[in-house]
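# Here's a sequence, model it:
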Amino acid sequence: MTDENKNEPHEKAVDDEMAREMEGVPEHLRDDGPGEEDNSLEDALANLKGDLDKAMQDVLYARAETQNVRRRLEKDVQDARNYGATSFARDILSVADNLSRALDHVPEDLRESDKAKNFIAGIEATMRELEKVFAQNGITRIAAQGMPLDPNQHQAMMEVPTDEAEPGTIVQEMQAGYMIRDRLLRPAMVGVAKKPD
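Take a look at the predicted model:
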């Protein structure tokens, strides 16, 4: 038996053992020769770095989106607090208009009458209470009389020829306007001065 034949069983045993060890190892990580292991590891590392970068980018996008959603929700909640009563406030303005008209049309002699004095005082107290409730809810009356016309707050209903006011100045208020915080609730309906013909 030659030396070469003596080594053959040993080499075959080593090859079998290495084959068993490589079972279950992914193909791209197997050592197929010198230098290839380094390339495979570098490729695997590059792939892992790419996956990590992508995952970090996804996390950053998700975090930014979460912050945006949170800000939108906070704004919606704040708007609901500030302006949730807008529809109700518009409806209640007609009550304020009617009380104001009632007080404006009470004749002076009736104000002095003992029979009507308490009744009128009751209407005035109701009007003051309504104005107090408006103030508590951020509802304020828009200044109109003597002010320059502001199309964001006033609605011109007619022009009044006069020399007593600058053209474009409000000389008559037909209906009071109101703001709810910084938003227009209802424009004031007004008459605006113009130069006489």
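
# CA atoms for contacts and neighbours, from now on please.
Noted.

# Helices of this protein, residue ranges please.
For the chain, applying DSSP state H gives helices covering 3-22, 36-83, 86-104, 108-112, 114-136.

# CSV please, covering these and showing mean neighbour count and distance to His154.
Listed next are the helices of the chain as CSV, based on neighbours: other CA atoms under 10 Å; distance: least, CA to CA, whole Å:
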stretch, mean neighbour count, distance to His154
helix 3-22, 10, 86
helix 36-83, 13, 21
helix 86-104, 14, 16
helix 108-112, 11, 31
helix 114-136, 13, 20
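
# what about those helices, which gets the closest to Gln172?
Of all the helices of the chain, helix 86-104 sits nearest to Gln172, with 14.5 Å by CA to CA.

# Spatially central, which residue of the chain would that be?
By CA atoms, centre = their mean, the chain has its centre lying nearest to Lys75, at 3.9 Å.

# hang on, the earlier thing: possible to save the helices of the chain as a markdown table with distance to Gln172?
Putting the helices of the chain into a markdown table (distance: least, CA to CA, whole Å) gives the following:
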| stretch | distance to Gln172 |
| --- | --- |
| helix 3-22 | 97 |
| helix 36-83 | 29 |
| helix 86-104 | 14 |
| helix 108-112 | 22 |
| helix 114-136 | 22 |
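
# out of these, which comes closest to Glu164?
So among the helices of the chain, helix 86-104 is nearest, using CA to CA, at 23.8 Å.

# and this one, so I can compare the two:
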Amino acid sequence: MTDAKEPATPEASVTEDGAVDETVLSEAAEEPEEEEEKEEEKPVEGEIVDEEFTVHAPQHRAEPDDEPNQAAAQGTTDDAHQHGLGAELAALRTELDERTRDLQRVTAEYANYRKRVDRDRALVVEQASANVLGALLPVLDDLDRARDHGDLVGPFGSVAEQLVAALTKFGLTVFGAKGDPFDPTRHEAVAHLTSAEVTEPTCIDVMRRGYLLGERLLRPALVAVADPE
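Coordinates of the predicted model:
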């Protein structure tokens, strides 16, 4: 029968004076315990082992050399921000100028439109008045002939004066009298004479008086003209 082999025991180190080196013995005694611990820590095949772990985020430690770089980066960001604000302000000013010009143009167009409408309205009113007053001019001629013959007296004369006053309120003006200088734009000469009593062409006789509506000529006056000799 074969004897079981005993575990090898580390030989003790003997110093020169015959003493046993206890350090070697203690190290030899601790080695089996470490091997047992390693065997216990070795995971069994198929067993799930929970291991705790901690994730550490990398932390950047500010270095003294980084401060100028950070300041430069901040300055660049501020410059870019100011540049963006300047461009936006310029765009807003341009748009404001365009809107202002549009408003001025629309205002001028509206003012011209109002002037044109007012002028057209005045022309329409003047034309309507001219048509009505022109139709009444023969009646006024009859009143003038009646006045020249002395028939415009009594109540009939009063009615004639009221009619002339009412027509005058609408802007009707009568012209053409003996002794007026001859005006070819207002007078229509039906006879020409020479006279030593005049120094310029003069109306010496009026056959029919003329009428104005404001500055508009409704009818020229029929006159006889005397030219100087």
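
# number of nearby residues for Phe175 of the second structure?
Neighbour count of Phe175 of the second structure, defined by other CA atoms under 10 Å: 15.

# Alignment lookup: it to the first structure.
Counting by TM-score structural alignment, Phe175 of the second structure lines up with Ile142 in the first structure.

# residues contacting that match?
153, 176-179, 187-188 (CA atoms under 8 Å, 6 or more residues apart in numbering).

# 6 Å - rerun?
Contacts for Ile142 of the first structure (CA atoms under 6 Å, 6 or more residues apart in numbering) come out as 177-178.

# and the gap between it and Glu124 of the first structure?
20 Å (CA to CA, to the nearest Å).

# Likewise for Arg63 of the first structure?
57 Å.

# Kindly report the same for Gly146 of the first structure.
25 Å.

# just Asp163 of the first structure next, same as before
In terms of CA to CA, Asp163 of the first structure sits 35 Å off from Glu124 of the first structure.

# And for Ala64 of the first structure?
Taking CA to CA, one finds Ala64 of the first structure at 55 Å from Glu124 of the first structure.

# what's the matching range in the second structure for stretch 49-67 of the first structure?
The aligned range for stretch 49-67 of the first structure is 93-111, by TM-score structural alignment.

# That stretch vs the first structure, mean deviation?
Once fitted to the first structure, stretch 93-111 of the second structure is off its aligned match by 1.4 Å on average (mean CA distance after the TM-score superposition for the first structure).

# any idea what Gly191 of the first structure aligns with in the second structure?
By TM-score structural alignment, Gly191 of the first structure lines up with Ala224.

# number of nearby residues for that match?
21.

# what's the answer for Ala156 of the first structure, then?
20.

# what's the answer for the one 3 residues further on, then?
Using other CA under 10 Å, Glu159 of the first structure has 18 neighbouring residues.

# so what's it up against?
191-193 are the contacts of Glu159 of the first structure under CA under 6 Å, 6+ apart.

# Kindly recompute the last result at 10 Å.
Residues near Glu159 of the first structure by CA atoms under 10 Å, 6 or more residues apart in numbering: 167-172, 190-195.

# Buried ones among these?
For the contacts of Glu159 of the first structure, a burial check counting by 16 or more other CA atoms under 10 Å picks out 167-172, 190-194.

# Could you tell me which of the residues you listed are located in strands?
Among those, the members falling in strands are 170-172, 190-194 (criterion: DSSP state E).

# Looking at these, spot the one nearest Lys49 of the first structure.
Val190 (70.1 Å).

# which one is the closest one nearest to, not counting chain neighbours?
With CA to CA, 6 or more residues apart in numbering as the criterion, Val190 of the first structure has its nearest non-adjacent residue at 4.4 Å, and that residue is Glu173.

# Provide a list of residues in contact with the one you found.
143-146, 154-157, 188-192.

# repeat that with 8 Å
Here Glu173 of the first structure is in contact with 144-145, 188-191 (CA under 8 Å, 6+ apart).

# which residue in the second structure lines up with it?
Match for Glu173 of the first structure (TM-score structural alignment): Val206.

# Can you tell me how far that match is from Val223 of the second structure?
For Val206 of the second structure, the distance to Val223 of the second structure - CA to CA - is 4 Å.

# what's the answer for Phe156 of the second structure, then?
28 Å.

# cool, Arg145 of the second structure as well?
Distance from Arg145 of the second structure to Val223 of the second structure, by CA to CA: 15 Å.

# Just name the closest of the ones in strands among the buried ones among the contacts of Glu159 of the first structure to Gly35 of the first structure, please.
Val190 (90.4 Å).

# Correct me if wrong: the closest one contacts Met158.
Yes - using CA atoms under 8 Å, Val190 of the first structure is in contact with Met158, at 7.1 Å.

# Aligned counterpart of Asn152 of the first structure in the second structure, please.
When the second structure is aligned by TM-score structural alignment, Asn152 of the first structure is paired with Thr185.

# Any idea how many residues pack against the nearest residue to its match once chain neighbours are set aside?
Nearest non-adjacent residue to Thr185 of the second structure, counting by CA to CA, 6+ apart: Pro220, 7.9 Å away. For Pro220 of the second structure, the neighbour count with other CA under 10 Å is 20.

# Contact partners for Pro220 of the second structure?
With CA under 8 Å, 6+ apart, Pro220 of the second structure has these contacts: 185-188, 209-211.

# if you set the cut-off to 7 Å instead, what comes out?
186-188, 210-211 (CA atoms under 7 Å, 6 or more residues apart in numbering).
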